[in-house]
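J.: Give me a model of this one.
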Amino acid sequence: MRNFNTFTKLLILACTLFLVSCSAPKVEHYNDSNPEFDFKSFFNGKLKAYGVVQDYKGELTRKLVVEMNATWEGNRGVIEEDFVYDDGETQKRIWYVTLNNDNSLIGRADDVLGTATGKSAGSVFHWNYNVALPYDGSTLEVNFDDWMYLVTQSRLINRTSIVKFGVEVGEVTLVIEKI
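T.: Next up, the predicted model:
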């Protein structure tokens, strides 16, 4: 009887976790929100981001500043990101993005595994991609689930969940400003 009770509890826990993971809003939920997020207009020219990285417990692990420069030819853009962390580490990522007529976007970068896909609706942009993240002298494949919320035409808040095996292992929060 005791094993049945433990099994039942584990089954209920697994079902609850599954339901919670399925309950995240879709980007279309924000269709009527303002101001209207135009990816190409916001990510154009010079931008600067300030942020923090937190671990799975919510503890601050790093601070960072990111200098960005975005250019466009038609609906194809290049976004150069130069990261500087508070421990002195630097990183560069160059995004090659294509903006589609339906507000969807695809992107590629050297450390992104496969293609990033995203879409905007109202004042929100959401995209998802896998990254080979440097970790402890090696690399760890994780999923980045990015939600960008346009606050004003020149400022947005970006929250990224870092997920491994379906479990959030970290979070990045950025404030990105046009300069």
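J.: make it CA atoms for all contacts and neighbour counts henceforth
T.: OK.
J.: which residues of this structure fall in helices?
T.: Remark: helices assigned in the chain by DSSP state H are 2-21, 39-42.
J.: Proceed likewise with the subsequent sequence, for comparison:
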Amino acid sequence: MMVLNIKKIGKTITYLFVSILLISCSTDISTYKNKAPVFDIKQYFNGEMIAWGMIQDYSSKVTRRFCVELSANWQQEQGTLAETFYFDDGEISYRTWNLIKQGAGKYSGTAEDVVGVASGQQSGFAFQWQYTLSVPIDDTVYQFEMDDWMYQIDQYRVFNRTSMSKLGIKVAEITLFFDKGQQQKQCQTPTS
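T.: The predicted model follows:
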């Protein structure tokens, strides 16, 4: 009986150690330093555009899909990015980012559902954006660590992958596709 408990404890410690190792092995933004095109956040996120996305849980199962309308403008080094999310289950939610360019590809930002200040860094065609997001689930508000990675493909298209974690454990992944060249600038309301 005692041997069985020691084996369980050993497996648990091994699992935690491997999880911590995997979490600590993230890509360094400078890896993309000399990769074109140079992702100019102020230029790309300016004006009206649309994006599509999905949320996958820890097992990679798609749990929600959505469309988002974005409207952005900049006054020198300060920008506003208003987002309207239309989820496939009928929910509509809003977020307005107040962004500040701090020089050398560095940005900070605040939003109504973000705890504290978000920070971001651009390098080459990539942009990493990190923040803590408050998410209401039933009658409780939970805080999740968000690690956004955006990659500019060309002048019109950007892919975004976001890891959503709680206590260092990834609980979901969000994928978005932005298309600034798309003629359609509004999400179509689902018909059923």
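J.: How alike are these chains, TM-score-wise?
T.: Here the TM-score for the pair of chains, by TM-score structural alignment, normalised by the length of structure 1, is 0.94; 179 aligned residues with a CA RMSD of 1.4 Å.
J.: hang on, the earlier thing: kindly reformat the helices of structure 1 as TSV containing mean neighbour count.
T.: Shown next, in TSV, are these (neighbours: other CA atoms under 10 Å):
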stretch	mean neighbour count
helix 2-21	11
helix 39-42	17
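J.: Return the residues in contact with the closest residue to Gly47 of structure 2 other than its chain neighbours.
T.: Leaving out its chain neighbours, the residue that sits closest to Gly47 of structure 2 by CA to CA, 6 or more residues apart in numbering is Ala72, at 5.0 Å. Contacts for Ala72 of structure 2 (CA atoms under 8 Å, 6 or more residues apart in numbering) come out as 45-48, 79-82.
J.: Mind checking which of the residues you listed land in strands?
T.: 47-48, 79-82 (DSSP state E).
J.: ok, the residue nearest to Gly47 of structure 2 to Ala172 of structure 2 distance?
T.: Applying CA to CA, to the nearest Å, the value for Ala72 of structure 2 to Ala172 of structure 2 is 27 Å.
J.: Centre-most residue in structure 1?
T.: The centroid of structure 1 falls nearest to Asp146 when counting by CA atoms, centre = their mean (2.1 Å).
J.: Okay, strands next: where are they in structure 2?
T.: With DSSP E as the definition, structure 2 shows strands at residue ranges 47-57, 62-75, 78-87, 92-103, 106-110, 114-123, 126-137, 140-152, 157-166, 169-179.
J.: Would you check the span in structure 1 matched by the third one?
T.: Pointing back at strand 78-87 of structure 2 there. Across structure 1, the stretch matching strand 78-87 of structure 2 (TM-score structural alignment) is residues 76-85.
J.: The shortest one too?
T.: Counting by TM-score structural alignment, strand 106-110 of structure 2 falls onto residues 104-108 of structure 1.
J.: Comparing the matching stretch with structure 2, how large is the average distance?
T.: Overlaying structure 2 shows stretch 104-108 of structure 1 at a mean distance of 0.4 Å from the equivalent residues (mean CA distance after the TM-score superposition for structure 1).
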